[in-house]
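Engineer: this one's sequence-less:
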């Protein structure tokens, strides 16, 4: 499975996603322009850069945030970050490509899988991104894109018992409370990205990766 791949391999694959997006630049620019984007080239550039940025973190998250813990007693104590599981993501409606990449890349780089609700107003960039993912060595089933009426899909996704976490960044404000309430049924983790311009560097952070990870601590006795 995806989570069983080495971190370095996941990083290589996500870098390949960026390369394939570069090769389909004209298509993405056209779809963003059709959706009303005033500077589609800038959005495509930023999306490609964001994939590259998160790909670089693939094999560094465990090094930076995991490690050996000093404890009293004859034990080794290690903390290791692990993926949460299945993550539900709602694409921000005003940035159907960059907004989606900014939430999807940190979710899957650690080994999570994702169910994505595409922008209702401009779904084509998400569909084209799904085609890129399918041809870039990302295993089938790692990213699953749904199109449709967001108000109908969000409650279903938030309440689904096989979804382990949901990113409500792109959920309309009038639906967010209902989504969080539905997520509470199986104690689903709820995360929300920073309220910043997705073109801003503050929109990318290693903490967006760890927000969708669990930290496992292992105690191991030291032999005589």
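Structural biologist: That came through, no problem. All values reported here derive from a predicted model rather than from experimental measurement.

Engineer: from now on I want contacts and neighbour counts done on CA atoms only, so please keep to that.
Structural biologist: Noted.

Engineer: which element is residue 46 on?
Structural biologist: Using DSSP states H and E, the element containing residue 46 is helix 40-57.

Engineer: neighbours around the residue nearest to residue 77 when sequence neighbours are not counted, how many?
Structural biologist: Closest residue in space to residue 77, ignoring its immediate chain neighbours: residue 219 at 4.7 Å, by C-alpha to C-alpha, 6 or more residues apart in numbering. By other C-alpha atoms under 10 Å, the residues close to residue 219 number 13.

Engineer: residue 219 - that's part of a helix, no?
Structural biologist: No: for residue 219, which was evaluated using DSSP: H, G, I helix; E, B strand; the rest coil, the result is strand, with no helix membership.

Engineer: I'd assumed residue 79 was in contact with it.
Structural biologist: No: applying C-alpha atoms under 8 Å as the test, residue 219 and residue 79 come out as separate, 9.1 Å apart.

Engineer: what residues of stretch 123-142 count as buried?
Structural biologist: 123-130, 132-134, 136, 138, 142 (16 or more other C-alpha atoms under 10 Å).

Engineer: please apply the same query to stretch 182-200.
Structural biologist: When neighbours are counted by 16+ other C-alpha under 10 Å, the buried residues of stretch 182-200 are found to be 182, 183, 188, 189, 190, 191, 193, 198, 199.

Engineer: pasting the second one now:
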């Protein structure tokens, strides 16, 4: 009898597909069927991902908003071209064909939605502020930096897309821990990213156990934010405590209504923005003369 050869799904760090430093793997099963050999990422893998994410931050944040829009739209185009493969993988993970088609289509549409906001959110969140002195005073958003993400355990593709895309739309970079029990779409999505003009290091995708990586992803001093998708109270409390040391911005999201329009929201981009206020002296011109 022939032994089935299971595909090994490698992690995605810095635009490359290395095997985990730990050499470990696990085999998730759905209805008794083995999904594949999935890397069990270690804290060393996470630290490596932080280094490349920080290195990529300057280039990504420095791109024009219009260019980021083009790149995000390219992700949607490439995902559309591999639609059949994603549908097949979602079916492997326990969904029926109708559910799988709905998830892939919704994922593509959500990427396009946020691509459209890349060059528009600044108008929404910036302001010219009234001040009493002789100054122009204006506030403009800037990306926070490097963000750790726990993707939802359910709805492995649209959950991944709904957490990653709003974070990177503004110029942030990220390290994502994919769904532990449904990891297939995450690494296949990394293959899409690799052919979508996304610079290496902007999105880094790890697979493995939340219990092993939570402490490191929440406490690392070169990470600026943490997006948690889930409803485990113990995990949420741990993340908030560990994030205190360097004042990470923590956002806790419930994606149980993942297909709802509430998850297509420019304020999801605002979650990981910093507001920079600038004072610029101006000359006052009046009947009594001019001055500062």
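Structural biologist: Structure received. Everything quoted here is computed from the prediction, not taken from an experiment.

Engineer: quick check: TM-score for this pair?
Structural biologist: The TM-score (TM-score structural alignment, normalised by the length of structure 1) is 0.96; 224 aligned residues with a C-alpha RMSD of 1.3 Å.

Engineer: ok, the buried residues of stretch 123-142 of structure 1 vs residue 85 of structure 1, which is closest?
Structural biologist: residue 142 (10.4 Å; C-alpha to C-alpha).

Engineer: so what does that closest one match up with in structure 2?
Structural biologist: Alignment note: residue 142 of structure 1 maps to residue 202 in structure 2; criterion TM-score structural alignment.

Engineer: can you map out the helices along structure 1?
Structural biologist: 7-23, 25-34, 40-57, 61-65, 98-108, 124-134, 150-159, 173-183, 206-210 (DSSP state H).

Engineer: which one of those helices is the most hemmed in?
Structural biologist: For the helices of structure 1, the stretch with the most neighbours on average is helix 98-108, a mean of 25; neighbours defined as mean count of other C-alpha atoms under 10 Å.

Engineer: which residues in structure 2 does it match up with?
Structural biologist: Residue span in structure 2 matched to helix 98-108 of structure 1, by TM-score structural alignment: 158-168.

Engineer: cool, stretch 67-81 of structure 1 as well?
Structural biologist: Under the alignment (TM-score structural alignment), stretch 67-81 of structure 1 falls on residues 127-141 in structure 2.

Engineer: quick one: residues in contact with the matching stretch.
Structural biologist: 122, 125-126, 273-284, 292 (C-alpha atoms under 8 Å, 6 or more residues apart in numbering).

Engineer: may I see the buried residues of it?
Structural biologist: Of all the residues in stretch 127-141 of structure 2, those buried under the rule 16+ other C-alpha under 10 Å are 135, 137, 138, 139, 140, 141.

Engineer: mind checking how far residue 109 of structure 1 is from residue 161 of structure 1?
Structural biologist: 23 Å (C-alpha to C-alpha, to the nearest Å).

Engineer: who has more neighbours out of the two?
Structural biologist: The neighbour count for residue 109 of structure 1 versus residue 161, taken as other C-alpha under 10 Å, is higher for residue 109 (26 against 13).

Engineer: against residue 210 of structure 1, how distant is the closest residue to the more buried one other than its chain neighbours?
Structural biologist: Nearest residue to residue 109 of structure 1, sequence neighbours excluded (C-alpha to C-alpha, 6+ apart): residue 58, at 5.7 Å. Distance, residue 58 of structure 1 to residue 210 of structure 1, using C-alpha to C-alpha: 11 Å.

Engineer: thinking again about what came up before, what about the match of helix 98-108 of structure 1, how far off from structure 1?
Structural biologist: Plainly put, stretch 158-168 of structure 2 ends up 0.7 Å away from its match in structure 1 on average once the two are laid over each other (mean C-alpha distance after the TM-score superposition for structure 1).

Engineer: residue 30 of structure 1 matches what in structure 2?
Structural biologist: Aligned against structure 2 by TM-score structural alignment, residue 30 of structure 1 finds its counterpart in residue 88.
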